[in-house]
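Student: okay, predicted coordinates and the sequence, questions at the end:
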Amino acid sequence: MESRLITFVVLCLSVAVTARSDSYYSNTKPANPNEEKVTRIQFYLHDILSGQNPSAVRIAHANLTGSADSPVGFGSLFVMDDPLTVGPEKDSKEIGNGRGMYVSGSKDMSKFTIVMYADLAFTEGKFNGSSISVFSRNPVAEEAGEREIAIVGGRGKFRMARGFVKIKTHQIDMKTGDAVLRYDATVYHY
């Protein structure tokens, strides 16, 4: 009698466990709304295409859209591992890196625009281990003023981030494509 009862209990538990594992989702529950935070961060991104140790490298170039020696010709695809620093100087304290890619998306160099995806990761200070993700059009030729790109997500302390980055060109060399850019990020996160 006792062994039948144990068998019955084990059978019931295994049916309950099997039924539960059948589902590929959980019940939708309302989010526990914490107060949203706004964080403003200013840093410099160094995008260096020239020299022996570039931080961005062209990995593809369309043959039909211009000279192969053009540093940023239309249709060129770049991968980047750019340092993020506190100041614009090359030897300024490094606080992270911007890794991702961008493509030259304009035929007219006077309206030079890139479309970029980058994960801007912080490796120092309060936001060490966190990052913001940007995916946006970046109208580089508007160097006289600020331009804006979208923050579409993040990791760590910036999980579920949204917001924008105002970019101002600090320095650019149109011969080499090297640039130092000031990023003023406004990050909304929980």
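Tutor: Nice, I can see it. Residues are numbered from 1 along each chain as shown.
Student: can we go C-alpha only for contacts and neighbour counts from here?
Tutor: Noted.
Student: and the strands in the protein?
Tutor: Taking DSSP state E as the test, the strands found in the chain are 37-47, 56-60, 77-85, 94-104, 114-122, 131-138, 147-155, 162-172, 179-189.
Student: between those, which one is closest to Thr18.
Tutor: With Cα to Cα as the measure, strand 147-155 is the member of the strands of the chain nearest Thr18 (34.2 Å).
Student: what's the angle between that closest one and strand 179-189?
Tutor: With axes from the mean of the first three to the mean of the last three Cα atoms, to 10 degrees defining the directions, strand 147-155 sits at 50 degrees from strand 179-189.
Student: just give me how far strand 147-155 sits from the chain centre.
Tutor: Averaging C-alpha positions (Cα atoms, centre = their mean, to the nearest Å) puts strand 147-155 7 Å from its chain's average.
Student: another one to put next to it:
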Amino acid sequence: MASFLTSIMVSLYLALIIPATVSASGTFSKHFAKTELTPTVRKITRLHFYFHDIVSGKNPTAIKIIAPKNSFGMTAMIDDPLTIATKPGSTVVGRAQGLYALASQHDSALLIVMNIAFTYGKYNGSELSVMGRNRVLDAVREMPVIGGSGVFRFARGYALANTVRYNPKTGDAVVQYNVTVIH
């Protein structure tokens, strides 16, 4: 009988006292009115830069992390410089950091998952996140911008990519990006 009463008392304590203590100590979540969360003035920003994907040499900016026997599934980690001109020595405005993987068995299509981290000018410290399908043999490829941080908080938009230069011997490439975002 004593163990039954002890069980009841412990159960009541757990059911009544602990939830009251937890709710008094803080809030897990809070709902905001749409006007509190969404900026009242939205901006459209258009960005233009060049992506230098260097897989050869002593200091590659893209390295294979998965290299299967056939090309399907090949995955590379990237930390590619983004510049204002096609020349590698031109002003670096940021880095493309993430990965790409050959995700199609039937054509040359990559899965792109990358953050565009800006390191120069008024966008320094801000980022855009791009994720999507990149059919590398198409003249122009469109990928979604799915988010951002800093100046680009709540960003959404698209990135258009076209290859400016590709070296089939080394695999190195320069890709022009035109990015349009609403933020």
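Tutor: The structure has been received and is ready for your questions. As the structure is a prediction and not an experimental result, all values here were calculated from the model.
Student: TM-score for these two?
Tutor: Overall, the chain-to-chain superposition scores 0.83 on the TM-score scale (TM-score structural alignment, normalised by the length of the second structure); 163 aligned residues with a Cα RMSD of 1.9 Å.
Student: hmm, back to that, now the strands of the first structure in JSON lines, with mean neighbour count and distance to Val10 of the first structure?
Tutor: Output for the strands of the first structure, formatted as JSON lines (neighbours: other Cα atoms under 10 Å; distance: least, Cα to Cα, whole Å):
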{"stretch": "strand 37-47", "mean neighbour count": "17", "distance to Val10 of the first structure": "49"}
{"stretch": "strand 56-60", "mean neighbour count": "16", "distance to Val10 of the first structure": "59"}
{"stretch": "strand 77-85", "mean neighbour count": "22", "distance to Val10 of the first structure": "56"}
{"stretch": "strand 94-104", "mean neighbour count": "21", "distance to Val10 of the first structure": "52"}
{"stretch": "strand 114-122", "mean neighbour count": "21", "distance to Val10 of the first structure": "49"}
{"stretch": "strand 131-138", "mean neighbour count": "21", "distance to Val10 of the first structure": "47"}
{"stretch": "strand 147-155", "mean neighbour count": "19", "distance to Val10 of the first structure": "43"}
{"stretch": "strand 162-172", "mean neighbour count": "19", "distance to Val10 of the first structure": "49"}
{"stretch": "strand 179-189", "mean neighbour count": "21", "distance to Val10 of the first structure": "46"}
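Student: can you put the ones you listed in JSON lines and add distance to Ser23 of the first structure?
Tutor: Supplementary listing: the strands of the first structure in JSON lines, determined by distance: least, Cα to Cα, whole Å:
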{"stretch": "strand 37-47", "distance to Ser23 of the first structure": "35"}
{"stretch": "strand 56-60", "distance to Ser23 of the first structure": "43"}
{"stretch": "strand 77-85", "distance to Ser23 of the first structure": "40"}
{"stretch": "strand 94-104", "distance to Ser23 of the first structure": "36"}
{"stretch": "strand 114-122", "distance to Ser23 of the first structure": "33"}
{"stretch": "strand 131-138", "distance to Ser23 of the first structure": "32"}
{"stretch": "strand 147-155", "distance to Ser23 of the first structure": "28"}
{"stretch": "strand 162-172", "distance to Ser23 of the first structure": "31"}
{"stretch": "strand 179-189", "distance to Ser23 of the first structure": "31"}
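Student: nearest to Val17 of the first structure, out of those strands?
Tutor: If we rank the strands of the first structure by Cα to Cα, the stretch that ends up nearest is strand 147-155, at 33.4 Å.
Student: kindly name the residues of the second structure that line up with that closest one.
Tutor: Residues 141-149 of the second structure are matched to strand 147-155 of the first structure when aligned by TM-score structural alignment.
Student: average distance between that stretch and the first structure?
Tutor: By mean Cα distance after the TM-score superposition for the first structure, the fitted stretch 141-149 of the second structure averages 0.6 Å away from its aligned residues in the first structure.
Student: how close does Val134 of the first structure sit to Ala121 of the first structure?
Tutor: Per Cα to Cα, to the nearest Å, Val134 of the first structure is found 11 Å from Ala121 of the first structure.
Student: whoops, Ile149 of the first structure was the one
Tutor: Look at Ile149 of the first structure and Ala121 of the first structure: by Cα to Cα, they are 16 Å apart.
Student: quick check: longest helix of the second structure.
Tutor: What stands out as the longest helix in the second structure, according to DSSP state H, is helix 2-12.
Student: residue in the first structure paired with Tyr50 of the second structure?
Tutor: Tyr50 of the second structure is assigned Tyr44 in the first structure as its aligned equivalent, the criterion being TM-score structural alignment.
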